[in-house]
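Student: here is a sequence with its predicted model. Questions after.
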Amino acid sequence: VPDVYVTRADDEWRVTLNPENEPGLKLNRYYIDLLRKSGGKDAEYLRGRLQEARWLMSSLELRNRTLMAVSQAIVDFQEDFLEHGERAMKPLVLKEIAESVGVHESTVSRATTRKYMLTPRGLFELKYFFSSHVRTDRGGTVSATAVKAQLQLLLESEPRESPLSDQELSDLLKQVGILAARRTVAKYRESLGIGSSTERRRLYARQVSLG
């Protein structure tokens, strides 16, 4: 179940809270009236419970406001991903969102843990939008997510009779301006659940033999 929804309206990406996740809590009027009529220990007890209820409601409201602010900041930063897909994902760290929203990094970390965003491109955990980076030949950076997407495309179109080695993949990425070392390519390839060139050659051979 998504915690927030992302939609496109009036040329803007907008974030809305899932109504099912709104607390909808209200103080019971009966107990408020009872407190006014009570005295002594009864009044003290009721006053304590009402303070706890108000604190809980305030905490839930703050949590939702923080979730909305963090989600909107992520959407604003990753607008290219929403419009063009994984290859357009930008490098992003917690600190950048924390500075944008005006909270501590730990607050952003808590706000994005096990929280999900439904976008036109699918359902994602908020932490998905944070990614390390790889250098480019122009002195900039590209997100690890974007590099993996580019790597996936290269592997899907590789010649089956001669699968690309990690070094060859590194060289091809360099041709499009991405400076990813062979070890980095191997790590990303493995994270995609794709075997080495030797393993892929065997897989392709079996597929051919099976017709």
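Tutor: Noted; the coordinates are in hand. Residues are numbered from 1 along each chain as shown.

Student: rest of the way, CA atoms for contacts and neighbours
Tutor: Fine.

Student: other SSEs contacting the helix or strand hosting W13?
Tutor: For W13, the host element (DSSP states H and E) is strand 12-17. Judged by 3 or more C-alpha pairs under 8 Å, 6 or more residues apart in numbering; DSSP states H and E, the packing partners of strand 12-17 are strand 4-9, helix 40-77.

Student: angle of it against helix 40-77?
Tutor: 160 degrees (axes from the mean of the first three to the mean of the last three C-alpha atoms, to 10 degrees).

Student: tell me which residues of strand 12-17 come out buried.
Tutor: For strand 12-17, a neighbour-count test (16 or more other C-alpha atoms under 10 Å) marks 13, 15, 17 as buried.

Student: I'd like the helices and strands packed on strand 12-17 laid out as CSV, including distance to V101 and mean neighbour count.
Tutor: Shown next, in CSV, are those (distance: least, C-alpha to C-alpha, whole Å; neighbours: other C-alpha atoms under 10 Å):
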stretch, distance to V101, mean neighbour count
strand 4-9, 17, 16
helix 40-77, 6, 16
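
Student: rebuild the ones you listed as JSON lines, extending it with distance to S162.
Tutor: Shown next, in JSON lines, are the helices and strands packed on strand 12-17 (distance: least, C-alpha to C-alpha, whole Å):
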{"stretch": "strand 4-9", "distance to S162": "43"}
{"stretch": "helix 40-77", "distance to S162": "39"}
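
Student: and M89, which of the ones you listed is closest to it?
Tutor: Among the helices and strands packed on strand 12-17, helix 40-77 comes nearest to M89, with 9.3 Å by C-alpha to C-alpha.

Student: measure how far the closest one is from the centre of its chain, please.
Tutor: 24 Å (C-alpha atoms, centre = their mean, to the nearest Å).

Student: quick one: name whatever helix or strand follows that helix.
Tutor: Moving toward the C-terminus from helix 40-77, the next helix or strand (DSSP H and E) is helix 79-84.

Student: buried residues, that following helix. List them.
Tutor: Buried residues in helix 79-84, counted by 16+ other C-alpha under 10 Å: 79, 81-82.

Student: alongside the first one, take a look at this:
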Amino acid sequence: PGTDRRFRVDAPFDPAGDQPKAIEQLAAHDVNALRRQLGLSREALREAIELIHSLDPHPGSQIANTTPQYIVPDVFVRKERGVWRVRLNPDVAPRLRINPLYSGMVKRADRSEDNTFLRDNLQEARWFIKSLQSRNETLLKVATAIVEHQRAFLDYGEEAMKPLVLRDIADELEMHESTISRVTTEKYMHTPRGIFEFKYFFSSHVATTEGGECSATAIRAMVKKLIDQEDRAKPLSDHKIAGILVERGIHVARRTVAKYRESMAIPPSSERKRLI
């Protein structure tokens, strides 16, 4: 009882052991109770916790028979001579044309069945190409408008993301909002910061004390940055994070911070606390 029971990596698991509360104490980050319960020194407990953190809670996922899903961007965004440029991906927006051999076979005065078949299909092909060109033009216009609004994000990152809604782009391009919604769904943009779905660039806003607006995406980035830089022994609560943002002129409620934190799959402060 007076000596430490050293932690052994190869020790067998005993489900009927005499430490039924250890898991609960570990989850509650109760270091002192864990040491008393297990009779371990601080160093031995630290080693045990580090081992637990190194384990994969979903080992079966490593052998899961899943097919990788690859994303092919619809547009490429590059900065050229200080200006952000948008170009369609030629692999998903190829230039099509009518084969002149077949268009030349159509005789206007010939009403034979073969000629009628060729003429009808030629008309459908031209309509298809025109529709595809219109679709590509709309896609390029929308992507260019998004990039114009979100240049700060491309230059500086998520914390510089501007508030933007579908209606803003629709009004600017004189299109219906449903058209913008359709064009931005499952369409992807390749940028120097990564590949993003068009809809990623749209977010609601929060008013600032200076009369400006801050996007929800920017606030989420700020929350994540604060948590990444926090003292692991004294993690920031949602209330504390909200207070820091208020000091920066961004008024958000504690529940809003909690919502953003949960959307990023970040646990609450009680679960982020480092035991040792």
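Tutor: Alright, I've got the coordinates. As the structure is a computational prediction, the values presented were derived from the model and not from experiment.

Student: rewinding a little: please identify which of the buried residues of helix 79-84 of the first structure is nearest to L118 of the first structure.
Tutor: Closest approach between these and L118 of the first structure, by C-alpha to C-alpha: L82, at 11.1 Å.

Student: residues near the residue lying closest to that closest one once chain neighbours are set aside, how many?
Tutor: With sequence-adjacent residues excluded and distances taken as C-alpha to C-alpha, 6 or more residues apart in numbering, L82 of the first structure is closest to R121, at 6.7 Å. R121 of the first structure: 13 surrounding residues under other C-alpha atoms under 10 Å.

Student: counterpart of R121 of the first structure in the second structure?
Tutor: If you follow R121 of the first structure across to the second structure using TM-score structural alignment, you land on R193.

Student: right, and that match touches L154 too?
Tutor: Yes - with contact defined as C-alpha atoms under 8 Å, R193 of the second structure reaches L154; the gap is 6.9 Å.

Student: show me where the first structure has helices.
Tutor: Listed in chain order, the helices of the first structure (DSSP state H) span 29-37, 40-77, 79-84, 94-101, 105-112, 144-156, 166-175, 182-191, 197-209.

Student: could those go into CSV alongside distance to N21 of the first structure?
Tutor: Output for the helices of the first structure, formatted as CSV (distance: least, C-alpha to C-alpha, whole Å):
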stretch, distance to N21 of the first structure
helix 29-37, 24
helix 40-77, 9
helix 79-84, 24
helix 94-101, 21
helix 105-112, 14
helix 144-156, 29
helix 166-175, 43
helix 182-191, 33
helix 197-209, 45
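
Student: closest to Y5 of the first structure out of these?
Tutor: Among the helices of the first structure, the nearest to Y5 of the first structure by C-alpha to C-alpha is helix 40-77 (9.4 Å).

Student: the closest one aligns to what range in the second structure?
Tutor: Under TM-score structural alignment, the match for helix 40-77 of the first structure is residues 112-149.

Student: repeat that for stretch 169-183 of the first structure.
Tutor: Stretch 169-183 of the first structure lines up with residues 241-255 of the second structure when matched by TM-score structural alignment.

Student: what about that stretch, distance to the chain center?
Tutor: Mean-position distance between stretch 241-255 of the second structure and its chain equals 23 Å (C-alpha atoms, centre = their mean).

Student: stretch 269-276 of the second structure too?
Tutor: When distances are taken as C-alpha atoms, centre = their mean, stretch 269-276 of the second structure is centred 26 Å away from the chain's centroid.

Student: surely K162 of the second structure is in contact with C214?
Tutor: Yes - counting by C-alpha under 8 Å, K162 of the second structure touches C214, with 6.6 Å between them.

Student: on that earlier part again, and of the helices and strands packed on strand 12-17 of the first structure, who's closest to K174 of the first structure?
Tutor: helix 40-77 (25.5 Å).

Student: distance of L35 of the first structure from R29 of the first structure?
Tutor: 10 Å (C-alpha to C-alpha, to the nearest Å).

Student: of these two, who's got more company?
Tutor: More neighbours surround L35 than the other of L35 of the first structure and R29, with 17 against 9 (other C-alpha under 10 Å).

Student: tell me the contacts of that one?
Tutor: Applying C-alpha atoms under 8 Å, 6 or more residues apart in numbering, we find L35 of the first structure in contact with 42-43, 46-47.

Student: and A43 of the first structure, by the same measure?
Tutor: 35-36.

Student: also T184 of the second structure?
Tutor: Contacts of T184 of the second structure by C-alpha under 8 Å, 6+ apart are 197-199.

Student: narrow the residues you listed to those in strands?
Tutor: By the criterion of DSSP state E, membership of those in strands covers E197.

Student: redo the contacts of T184 of the second structure as a markdown table? Include distance to I23 of the second structure and neighbour count.
Tutor: Shown next, in a markdown table, are the contacts of T184 of the second structure (distance: C-alpha to C-alpha, whole Å; neighbours: other C-alpha atoms under 10 Å):
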| residue | distance to I23 of the second structure | neighbour count |
| --- | --- | --- |
| E197 | 41 | 17 |
| F198 | 43 | 21 |
| K199 | 41 | 19 |
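
Student: redo the contacts of T184 of the second structure as CSV? Include distance to N136 of the second structure.
Tutor: Supplementary listing: those in CSV, determined by distance: C-alpha to C-alpha, whole Å:
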residue, distance to N136 of the second structure
E197, 16
F198, 15
K199, 17
